[in-house]
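*Asks:* The amino acid sequence is not available; the structure is as follows:
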């Protein structure tokens, strides 16, 4: 039993550093890809005057939607992905700003993961900078998601109004969908940051006793 445990422990020690290096490299790669694709998406929309948006819609399904043996009892479209040209400066600015906030938020999360992996590789998981980084990322994720969602949502409402100036809120309802997941993740990261801070204090207290 002890021999098997010792072998598993040695295997875990051998795999630990390669796994951490893999996560570190993956975090950097995701950050680079996210920033590159985000900038391409942003520049393409701004230069071509074709802004991609996802608008709310409340429209019935067409008759051919249940042409088979089963029958639809009830159903509507809830959103539509559209390309819009001729928008005013305000919705375009809000769309661009919400995209920038999303890119920066993702890049900061990737930077935090890479920083944590680097500290684990150096056997300094409870370093002060780790708790600072986690706290900053959690706060940025909560604030960035809230701000980005609000700006993007307001931009969608303005775009809906400009698409239907005769009867605003008719075909395109004035509203937007909110995903609370990023905010919840941000609070979880803040909780983890508190754990790292407690661990850092315990480590300092232990070193002071030795």
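*Replies:* All right, it came through fine. Keep in mind that this is a model prediction, so the values were computed, not measured.
*Asks:* use CA for all of it now, contacts and neighbours both
*Replies:* Will do.
*Asks:* ok so residue 68 is a strand residue?
*Replies:* No - assigned with DSSP: H, G, I helix; E, B strand; the rest coil, residue 68 falls outside any strand and is coil.
*Asks:* what does stretch 44-63 rub up against?
*Replies:* 75-86, 92, 156, 160, 171-177 (CA atoms under 8 Å, 6 or more residues apart in numbering).
*Asks:* Okay, and which of the residues you listed map to strands?
*Replies:* 76-84 (DSSP state E).
*Asks:* could you list every residue that touches residue 155?
*Replies:* Counting by CA under 8 Å, 6+ apart, residue 155 touches 90-92, 94-95.
*Asks:* Wait, residue 95 touches residue 151, no?
*Replies:* Yes - with contact defined as CA atoms under 8 Å, residue 95 counts as touching residue 151 (7.5 Å).
*Asks:* Neighbour count: the two, which is higher?
*Replies:* residue 95 (25 against 20; other CA atoms under 10 Å).
*Asks:* how about that one, secondary structure?
*Replies:* helix.
*Asks:* Look up how far residue 105 lies from it.
*Replies:* As judged by CA to CA, to the nearest Å, residue 95 and residue 105 stand 16 Å apart.
*Asks:* another one to put next to it:
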């Protein structure tokens, strides 16, 4: 005989999951609005602030001191305002913001559906495993792609503003961070997959 009875959560757990869902919706809404505003700004292309990363060893600057002297430091990042942003810079920036919206909506949507399933008393299932894997893979590749296009925006902006007079070709995604995130996603998906199988085996014995 197989039992499909779901477990009942405590009020504290239910409240925490509901709060998580509300917070997720608020985060998704905030980032979506921010990205839309940024897209409009990039499309307009006038006086656009762009965060730029530099190779500190190749970008020394003199930092003024209160004594009137200066000390040489390496510049890691700065915000450059482009009076006129060319299409070669604005298009990658817009693509990055669109990908950011899609990534956030998909990730938070999957997690909210997972929380909804948990509220019904079902934690491990094939559907939940799929939701976890989808959220993880989308977040992993989505945010990497966002960073890639943001780097394209920054590098094209510097090239335009300085007339190719500054070498700041920073086009990188930290490999260790990417590998670690991929490992965590794979681990969580594996845990849910094993949990689903163990739960089905246990229910089959009841």
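*Replies:* That came through, no problem. What you are looking at is a predicted structure, and each value in this text was computed from that prediction instead of being measured.
*Asks:* thinking again about what came up before, can you say which of the contacts of stretch 44-63 of structure 1 are buried?
*Replies:* Buried members of the contacts of stretch 44-63 of structure 1, counted by 16 or more other CA atoms under 10 Å: 79, 92, 156, 160, 172-176.
*Asks:* can you give me the strands in structure 2?
*Replies:* 46-53, 60-64, 70-74, 77-84.
*Asks:* In TSV: those strands, plus distance to residue 111 of structure 2.
*Replies:* Formatted as TSV, the strands of structure 2 follow (distance: least, CA to CA, whole Å):
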stretch	distance to residue 111 of structure 2
strand 46-53	30
strand 60-64	44
strand 70-74	41
strand 77-84	33
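*Asks:* Among those strands, which comes closest to residue 205 of structure 2?
*Replies:* strand 46-53 (58.4 Å; CA to CA).
*Asks:* Please pull up the equivalent of residue 185 of structure 1 in structure 2.
*Replies:* Counting by TM-score structural alignment, residue 185 of structure 1 corresponds to residue 181 in structure 2.
*Asks:* do the same with residue 101 of structure 1
*Replies:* In structure 2, residue 101 of structure 1 lines up with residue 99, judged by TM-score structural alignment.
*Asks:* Run through the residues that contact its match.
*Replies:* When contacts are counted by CA under 8 Å, 6+ apart, residue 99 of structure 2 touches 142-143, 145-146.
*Asks:* how near is it to residue 146 of structure 2?
*Replies:* 6 Å.
*Asks:* Run through the residues that contact the match of residue 185 of structure 1.
*Replies:* residue 140.
*Asks:* what do we get in structure 2 for residue 206 of structure 1?
*Replies:* Checking TM-score structural alignment: residue 206 of structure 1 goes with residue 202.
*Asks:* correction: residue 16 of structure 1
*Replies:* Match for residue 16 of structure 1 (TM-score structural alignment): residue 13.
*Asks:* Before I go, just wanted to say thanks for your time.
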